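Peer 1: sequence first, predicted model second:
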Amino acid sequence: GKGVFWLPHIWGTEGIAWRTDAFTPAGEFPSYYDVWDEANAGKTMGRGHSMLLGLGLGLEGRGEMDAGSMWAAYETPEKMDEVWSKLVDIAISKKPNIKLIWNDADAQKNGLLNEGVIVGQTWDGPPIALKSAGEPVMYRAPKEGAMAWVDGMSMPTGAKNIDQIYAFIEAAYDAKLAGEAIKTHGYNSPVIGAAEFGGDVYAQNFADAYPGEALANLNAWPAEAPWYSEKRSEFTNKFLAA
């Protein structure tokens, strides 16, 4: 067919990581709000813009913000102003509770290992790597639903090695090869059956990260209009500068 095509290749999430020797979730699932809770003050971390979204989802779950507010904020600039103005005011009031603002994988690992962080909103990869190495760290989708991302493949305009591209795609979608790749890159595969070839460590980590209804509750990062990205940066900078 004609048109632009995109194929999902790997996926992962942003959720909650914690030190198993220093923090215990209230139930089977942690909450985004655990990062902001007074009970954990001075021992938490997150990434600027996404921890604000997490706070909003946590507040919705606690009945302190209207249900659906955070997703409604993606619809219009006016709605975003309404929701995020309130959200950032709350975040600024709770900012002293946050120990570390991270920007990359190493900062997440260092926070959990060396900086006294006991619970944080993180990507899945860094804490799971620590867990696999035997550190007292757990990663799990929070009760509000982990934020899911998908990286994929498209063919560049003007590509000349078309046969090789399709050969690569066929290899990438072979369940056994996709499962072998899991052992190296550590992400999840959208290929049906790939997990069966991912090994026992991957299987255990996946089960720990997404028990029960966790997969059904995943939140895909919504598409962002240009105005949304710009406004989010303004609100995030206001929080970070406070």
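Peer 2: That came through fine. Keep in mind it's a predicted model, so treat the numbers as computed, not measured.
Peer 1: make it CA atoms for all contacts and neighbour counts henceforth
Peer 2: Noted.
Peer 1: counting by contacts, list what the longest strand that the chain contains packs against.
Peer 2: Secondary structure of the chain per DSSP state E: the longest strand is strand 7-19. Under the contact criterion of 3 or more CA pairs under 8 Å, 6 or more residues apart in numbering; DSSP states H and E, strand 7-19 touches strand 119-123, strand 137-140, strand 147-153.
Peer 1: just say which of these is most tucked in.
Peer 2: Comparing those by mean neighbour count (mean count of other CA atoms under 10 Å), strand 119-123 comes out on top with a mean of 28.
Peer 1: so which bits of the helix or strand where Lys86 lies are buried?
Peer 2: For Lys86, the host element (DSSP states H and E) is helix 77-94. For helix 77-94, the neighbour count (16 or more other CA atoms under 10 Å) marks Lys79, Met80, Asp81, Val83, Trp84, Leu87, Val88, Ile90, Ala91 as buried.
Peer 1: contacts only, for the third one.
Peer 2: What that stands for is Asp81. Taking CA atoms under 8 Å, 6 or more residues apart in numbering, we find Asp81 in contact with Ala73.
Peer 1: got it, and the first one?
Peer 2: Contacts for Lys79 (CA under 8 Å, 6+ apart) come out as Ala72, Ala73.
Peer 1: 6 Å instead, please
Peer 2: Residues in contact with Lys79 (CA atoms under 6 Å, 6 or more residues apart in numbering) are Ala73.
Peer 1: how many residues are close by Phe168?
Peer 2: By the measure other CA atoms under 10 Å, the count of residues near Phe168 is 11.
Peer 1: helix or strand for it, which one?
Peer 2: Residue-wise, Phe168 maps onto helix 162-172 under DSSP H and E.
Peer 1: ok, second structure coming up, stack it against the first:
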Amino acid sequence: MDVLDQLGAVKEGKMSRRAFTRSLMAAGVGMATVPLSKMAHASDGDQATYFTWGGYDIPELFGEYQTKNGALPNFAIFGASEEALTKMRGGFVVDVSHPCNQAVPRWAATGLFQSVDVSRLAHGADIIPELTQLEGNQDGDNLWMVPFDWGSTSITYRTDLVELDGEESWDMLWDERYSGRLGSLGAGADAWWVGAIKAGISFDNIDSDEAFEKIAEIMRAQRPHIRVYTDDTTSLEQALASGELVAAMTWNSSAVTLAAEGVPVKFANPKEGALTWVCGLMIHKDAPNVDRAYDVIDSLLSVESGKFMVNDYGYGHSNKNTFDHFDEETLVGLGLSKNPTDILGSGHFQKPQTQEWESKMNALFEQIKAGF
């Protein structure tokens, strides 16, 4: 099947964007040459635009939307939530965006978003109640962010290449034995918080001057050992598959993807606790397609999308009915539970911070990545 045939297969929902990406990379073709954000059928301007992380711009999550509207939504991709917010502050208008819990109060405070009337959602009554009760997420009876996916940030490591010293630990990503063969997500929204866990900093005190100094010291100590910082999870997965990397900070999905391909990997359960999070969906105040924005959210909340999220990405889903399709053994094997508080409560759950903190953290982390 050539590239044009594969493009058609993706447009028709017969081939996933992830599979298409891997096919292109195997052929030496960069994704930048084939912008899938313009692949919706017919009148792109009539479809909602979904601003999201890479990997969520796939037909498997939009069967319900496509059935109702005759096309996929338009997609725009970001690598980090701060990047997304900065772009929208600069005038980039979308219908739906995809932040995570620690960003919600800060995003809402910008005035760029309208809260979501959950009663308008066909699947609104099926949302796991605990996931709606996030700090700063309530706007009367509405929600600023409709929860969609939840999970952990931890270490995906090659079980055949890494020799553990006792229990699984975040120390694995600071291990001098594997210097130059370790990788990390490139955004401070993950890496800085992991540095706090490694430094023994409580998230209740992560905004203190003392915390900044301790975390910066920890991150600088790690820097010489990291081969790559990137927001492209596919790059981390490929490097782990080839053995170029032996361990990397990733989300659940990387371990699930690699294991399905026969790569001997494990998603670690660090003795210090994993970083845990809930992400979801917000509607822009100037959304040009509000009705279809609600269709985007409903499609992502559907059980069919949820089954894909759990089975293919290893993420938790916000629709309680999704879990009826999985037995407990399968969920435990993925590091999940039918009760999200079991997982979120067992790790370190991110807490909202001010814009000043976010800007300071990102600036300092970028300096550290650059070697300063």
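Peer 2: Everything's here; your move. Every value quoted in this text rests on a predicted model; they were computed, and no experiment measured them.
Peer 1: quick one: TM-score?
Peer 2: The TM-score (TM-score structural alignment, normalised by the length of the first structure) is 0.74; 224 aligned residues with a CA RMSD of 3.5 Å.
Peer 1: picking up where we left off before, can you add distance to Pro226 of the first structure and give the helices and strands packed on strand 7-19 of the first structure back as TSV?
Peer 2: What follows is these, written out as TSV (distance: least, CA to CA, whole Å):
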stretch	distance to Pro226 of the first structure
strand 119-123	24
strand 137-140	31
strand 147-153	19
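Peer 1: distance of the spatially most central residue of the second structure relative to Leu131 of the second structure?
Peer 2: Closest to where the C-alpha atoms of the second structure average out (CA atoms, centre = their mean) is Trp53, at 6.3 Å. Distance of Trp53 of the second structure to Leu131 of the second structure, computed by CA to CA, to the nearest Å: 20 Å.
Peer 1: cool, Asn142 of the second structure as well?
Peer 2: 14 Å.
Peer 1: Ser97 of the second structure too?
Peer 2: In terms of CA to CA, Ser97 of the second structure sits 18 Å off from Leu131 of the second structure.
Peer 1: out of the two, which sits in the busier spot?
Peer 2: Counting neighbours by other CA under 10 Å for Ser97 of the second structure and for Leu131 shows that Ser97 has the greater number, 27 against 22.
Peer 1: map that one across to the first structure for me.
Peer 2: Matched by TM-score structural alignment, Ser97 of the second structure corresponds to no residue in the first structure.
Peer 1: Ser97 of the second structure against Cys279, yeah?
Peer 2: No. Ser97 of the second structure is not in contact with Cys279 according to CA atoms under 6 Å; the separation is 10.3 Å.
Peer 1: how near is the counterpart of Lys360 of the second structure in the first structure to Ala167 of the first structure?
Peer 2: By TM-score structural alignment, Lys360 of the second structure lines up with Lys231 in the first structure. Note on Lys231 of the first structure: its distance to Ala167 of the first structure, by CA to CA, is 42 Å.
Peer 1: the two: which is more packed in?
Peer 2: Ranked by neighbour count (other CA under 10 Å), Lys231 of the first structure and Ala167 place Lys231 first, with 15 against 10.
Peer 1: which stretch of helix or strand covers that one?
Peer 2: helix 226-241.
Peer 1: average offset between that helix and the second structure?
Peer 2: Relative to the matching residues in the second structure, helix 226-241 of the first structure has an average distance of 1.1 Å after the fit, by mean CA distance after the TM-score superposition for the first structure.
Peer 1: pull out the buried residues from that helix.
Peer 2: Of all the residues in helix 226-241 of the first structure, those buried under the rule 16+ other CA under 10 Å are Tyr228, Arg232, Phe235, Thr236, Phe239.
Peer 1: the second structure: strands as residue ranges?
Peer 2: 49-53, 74-78, 96-97, 113-114, 138-139, 142-143, 146-158, 182-185, 226-230, 247-251, 265-267, 275-284, 316-317, 348-349.
Peer 1: quick one: map His225 of the second structure onto the first structure.
Peer 2: Using TM-score structural alignment, the equivalent of His225 of the second structure in the first structure is Asn97.
Peer 1: quick check, that match in contact with Asn40.
Peer 2: No. The criterion here is CA under 6 Å, and Asn97 of the first structure misses it with Asn40 at 7.3 Å.
Peer 1: now tabulate the buried residues of helix 226-241 of the first structure in JSON lines and tack on distance to Gly199 of the first structure.
Peer 2: Output for the buried residues of helix 226-241 of the first structure, formatted as JSON lines (distance: CA to CA, whole Å):
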{"residue": "Tyr228", "distance to Gly199 of the first structure": "40"}
{"residue": "Arg232", "distance to Gly199 of the first structure": "39"}
{"residue": "Phe235", "distance to Gly199 of the first structure": "42"}
{"residue": "Thr236", "distance to Gly199 of the first structure": "39"}
{"residue": "Phe239", "distance to Gly199 of the first structure": "42"}
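Peer 1: ok, and what's touching the helix holding Phe168 of the first structure?
Peer 2: Taking CA under 6 Å, 6+ apart as the rule, helix 162-172 of the first structure contacts Ala178.
Peer 1: identify the residue spatially nearest to Ala67 of the first structure, adjacent ones excluded.
Peer 2: Closest residue to Ala67 of the first structure apart from its sequence neighbours, by CA to CA, 6 or more residues apart in numbering: Glu60 at 5.2 Å.
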